[in-house]
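> Any chance you could fold what I've pasted below:
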Amino acid sequence: MIAFIKNSTLDSIKKKLFILYLLNVTDIIFTLLLLQTGYFAEVNILMVNAVKSPFASFMLKIILPALLLYYLYRKICISDTSQLRAANIGINISLTLYTLVNLSHLVWTALLPVFMRMNY
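I've put the predicted structure just below:
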């Protein structure tokens, strides 16, 4: 795992970008599902209004990131070794943050029965 994190080859970065995209998609899925319970609110000020519309959520969290990550990948393809290392650091930071966000969603999902029992 440590080797994968440190690896800044183009192939490794491509895999990390794919994982980042999957974490982004699971973030919006978890967010929308948790919001539907009525026990949770969106805390990301950039997404508060977007989550009110499934279409806006889809565009902002699935289509736009796919396009941006593809653009980033195309730019990374023509990068030198030092640029690949810098990109790898930024991508690893993003992966860490999105992993924490998804873990938080998992914790809230696990705690959902507790919240539901408190209402009875």
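
> only C-alpha atoms for contact and neighbour calcs from this point on.
Fine.

> any chance you could map the helices in this protein?
For the chain, helices defined by DSSP state H occupy the ranges 2-6, 10-36, 54-58, 64-77, 81-118.

> out of those, deepest packed?
Mean neighbours per residue, mean count of other Cα atoms under 10 Å, is largest over the helices of the chain for helix 10-36, with a mean of 17.

> Second chain to compare with the first, below:
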Amino acid sequence: MQNGPTNGGLGVEFGNGMVAVGGSGGGGGRGKRKAALEEVSLDKAMQQKQRRIIKTRESAARSRERKRAYIGGLESLVTQLEEENARILKEEAELKKARYKQLMENLIPVTEKRRPPRVLRRACSMIW
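Below is the predicted model of the structure:
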């Protein structure tokens, strides 16, 4: 326990941040002591609220940073996969072209054979 001079003469300050405020003695000051304790409690509540707000902001900042790192990783992966996809498509086109060329070289040229002219024949309409 510490004495009043450290907290501006308000009363007794405890190690956990609570301050006990004493009256002028005699018990005749109704409500003043309670009002002073409420003010100190409100101050403590405000400090806790501020700490909670700060913690929340820090947590949100860490979360945003993690999200940025994750998105950066995804973007680099997308770039890498797009490059790989373009390379594979180019390779596929080259292979198709080579295959077509090979088929054209090995293909036996098919030309229409002309039918021989029809030979005129006598119809067997008579018996010999």
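
> Any idea what the TM-score is?
The TM-score (TM-score structural alignment, normalised by the length of the first structure) is 0.33; 59 aligned residues with a Cα RMSD of 4.0 Å.

> what about the spatially most central residue of the first structure, distance to residue 102 of the first structure?
Geometric centre of the first structure, nearest residue: residue 24, 2.6 Å, by Cα atoms, centre = their mean. Distance, residue 24 of the first structure to residue 102 of the first structure, by Cα to Cα, to the nearest Å: 9 Å.

> Please apply the same query to residue 117 of the first structure.
Distance of residue 117 of the first structure to residue 102 of the first structure, computed by Cα to Cα: 24 Å.

> What of residue 22 of the first structure?
For residue 22 of the first structure, the distance to residue 102 of the first structure equals 11 Å [Cα to Cα].

> Could you give the number of residues near residue 13 of the second structure?
By other Cα atoms under 10 Å, 19 other residues sit near residue 13 of the second structure.

> thought it was touching residue 20?
Yes. Under the criterion of Cα atoms under 8 Å, residue 13 of the second structure makes contact with residue 20 at 6.2 Å.

> related to what we said a few turns ago, residue 98 is in contact with the residue nearest to the centre of the first structure, correct?
Yes. When contacts are counted by Cα under 8 Å, residue 24 of the first structure is listed as touching residue 98 (6.9 Å).

> Could you check how far residue 17 of the first structure is from residue 81 of the first structure?
Applying Cα to Cα to residue 17 of the first structure and residue 81 of the first structure gives a distance of 17 Å.

> again, but for residue 12 of the first structure
To residue 81 of the first structure, residue 12 of the first structure is 13 Å away according to Cα to Cα.

> now swap in residue 70 of the first structure and tell me
As for residue 70 of the first structure, its distance to residue 81 of the first structure is 19 Å (criterion: Cα to Cα).
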